[in-house]
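*Asks:* Mind folding the following:
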Amino acid sequence: MPSSIPVLTIDGPSGSGKGTVSRLVAQALGWHYLDSGALYRAVGLAAAWEQIDLSDAEAVAACAARTRIRFDGDGEGEPKVWVNGKDATHQLRMETAGAAASAIAAHSQVRSALTELQRSFRRLPGLVADGRDMGTVIFPDAPYKVFLTASAEERARRRHKQLKEKGVSVNFDSLLHEIAARDERDASRAVAPLKPADDALFLDSTGRSIGEVVQQVLAIVPASLRRP
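*Replies:* This next block holds a predicted model:
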């Protein structure tokens, strides 16, 4: 049954807009939504709470296995994320959480611990999954795949604006450096490196509106599978 449930994967680097695009596409289709990055951020945050060394793969994997993660949302906007009973939504959107997620994602043990959890989100009528290896590793059989990217400068500008709107003070140059460093780390890691699936639609969102990108993504899903 699960393999017959349609999945649309949207992979790409940090700041490419894949989270916003994925949520809007899921709403338009009437499908479930998986923010895989939030799972890694949640485990990184839980490990930090336990003062675990993020380079200790076994300890972080054990933390991943016992961490309780829950998403709360009504389908509109960004869902709340609860980690071990605490509302961690705000903390998970900080750059430190993103850096921690990238660090622990390099551990094969951690990825294995989270693989089945991610696949469990595949439920009728369908799933939109965003991340970095959704189309290459987690759902390689997904019939619809997108790789969404943008220039590092564009992604840094978007992230800077987003953080300022949330009242977070951040330096643009530092943000650009962090994004470039994360790109390099994610693309060069030995386990599940960030790369487009061979059968993915490649979209560059630089200079394009969210609405334009959403329409391009929706166009690859047959009308028969969309919300009436």
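*Asks:* going forward, measure contacts and count neighbours with C-alpha atoms only.
*Replies:* Fine.
*Asks:* what about residue 27, how many neighbours?
*Replies:* The number of residues packed near residue 27 is 18, by other Cα atoms under 10 Å.
*Asks:* wait, residue 26
*Replies:* 24.
*Asks:* I'd like the next helix or strand past the helix or strand hosting it.
*Replies:* Assessed by DSSP states H and E, residue 26 sits inside helix 18-29. Next along the chain after helix 18-29, taking DSSP H and E as the criterion, comes strand 32-35.
*Asks:* Give the next helix or strand downstream of that next one.
*Replies:* helix 36-49.
*Asks:* buried sites along the next helix or strand after that following helix?
*Replies:* Counting by DSSP H and E, the element after helix 36-49 in chain order, helix or strand, is helix 57-66. By neighbour count on 16 or more other Cα atoms under 10 Å, the buried set for helix 57-66 is 57, 59, 60, 61, 63, 64.
*Asks:* what residues are up against the fifth one?
*Replies:* For residue 63, the set of contacting residues under the criterion of Cα atoms under 8 Å, 6 or more residues apart in numbering consists of 43, 46, 47.
*Asks:* Second chain to compare with the first, below:
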Amino acid sequence: MTGPFTIAIDGPAAAGKGTISKAVAAALGLGHLDTGLLYRAVGVKTLDGLAPVDAAQALTSEDLQRDDLRGPEAAQAASKVAVIAEVRAALVDFQRAFARRAGGAVLDGRDIGTVICPQAEVKLFVTASAEVRAKRRFLELSATGQADTLEEVLADVKARDDRDMNRAEAPLKPAPDAVVIDTSDLSIEQAVAQAIALIETRQQQP
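*Replies:* Predicted coordinates for the structure are as follows:
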């Protein structure tokens, strides 16, 4: 593949979209952008004291390499800055340019198929029940020694869902032509295989 071919993968936190996106990009030899990292990086910069819009406008590739982008504080900060229209606008051009790079690209986030790349050749919406996603996130946090209870993690997941799905600017929802993959009862391998099969079918269509 030499020309642009965009795969948009959206979904809520801990549904598996990041894992699936990385695996799909590796299997098909495509570029990959975790757009959530952009918002996490902006969120972390606000924790450092910058105003959200200033943080977004000043974002650099080095900011995406910070070690503190994967923690719960970064996740909450990202969800908060993501509701700000000016922040989203500042990050749109970067995402769209990446999406149309030669050789194809996979982007995962919350508004890729609906706002960033509505003309993407493939749109997937990866989801799972809140309970399943909370358990996954709880196990991740436990492995790093963080002390949140499962109940606290579930409450956090539900609060983030509510904020993401009900924000005025680019709410989290499947694009009308997106294929939904529910990973609640799927292994990672099954979910990745399902995604690749859908993408390859689309690639073969005229």
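*Asks:* one step back: point out the other helices and strands that the helix holding residue 26 of structure 1 packs with.
*Replies:* strand 7-11, strand 32-35, strand 127-131, helix 210-218 (3 or more Cα pairs under 8 Å, 6 or more residues apart in numbering; DSSP states H and E).
*Asks:* Return the most buried member of the ones you listed.
*Replies:* Each of the helices and strands packed on helix 18-29 of structure 1 was scored by mean neighbour count; the highest is strand 7-11, a mean of 29, by mean count of other Cα atoms under 10 Å.
*Asks:* which helices and strands does that strand pack with?
*Replies:* Going by 3+ Cα pairs under 8 Å, 6+ apart, strand 7-11 of structure 1 lies up against helix 18-29, strand 127-131, strand 144-149.
*Asks:* In CSV: the ones you listed, plus distance to residue 96 of structure 1.
*Replies:* As requested, these are arranged in CSV below (distance: least, Cα to Cα, whole Å):
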stretch, distance to residue 96 of structure 1
helix 18-29, 18
strand 127-131, 18
strand 144-149, 21
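*Asks:* Same question for the helix holding residue 26 of structure 1: list its buried residues.
*Replies:* 18, 19, 20, 21, 22, 23, 24, 25, 26, 27, 29.
*Asks:* of those, closest to residue 90 of structure 1?
*Replies:* residue 19 (15.2 Å; Cα to Cα).
*Asks:* what separates the closest one from residue 107 of structure 1, distance-wise?
*Replies:* Residue 19 of structure 1 is 23 Å from residue 107 of structure 1, where distance means Cα to Cα, to the nearest Å.
*Asks:* Looking at the buried residues of helix 57-66 of structure 1, which one is closest to residue 191 of structure 1?
*Replies:* Nearest to residue 191 of structure 1 among these, with distances taken as Cα to Cα, is residue 57, at 12.8 Å.
*Asks:* Touching, that closest one and residue 110? I think so.
*Replies:* Yes. Between residue 57 of structure 1 and residue 110 a contact is recorded at 7.0 Å, counting by Cα atoms under 8 Å.
*Asks:* between those two, what contacts are shared?
*Replies:* With Cα under 8 Å, 6+ apart, residue 57 of structure 1 and residue 110 have common neighbours residue 104.
*Asks:* Please report which of the contacts of residue 63 of structure 1 has the highest neighbour count.
*Replies:* residue 43 (30 neighbours).
*Asks:* Roughly how far does the nearest residue to that residue once chain neighbours are set aside sit from residue 40 of structure 1?
*Replies:* Nearest-residue entry for residue 43 of structure 1: residue 64, 5.5 Å, with adjacent residues in sequence omitted and distances by Cα to Cα, 6 or more residues apart in numbering. Residue 64 of structure 1 is 9 Å from residue 40 of structure 1, where distance means Cα to Cα.
*Asks:* Please apply the same query to residue 63 of structure 1.
*Replies:* For residue 63 of structure 1 relative to residue 40 of structure 1 (Cα to Cα), the value is 11 Å.
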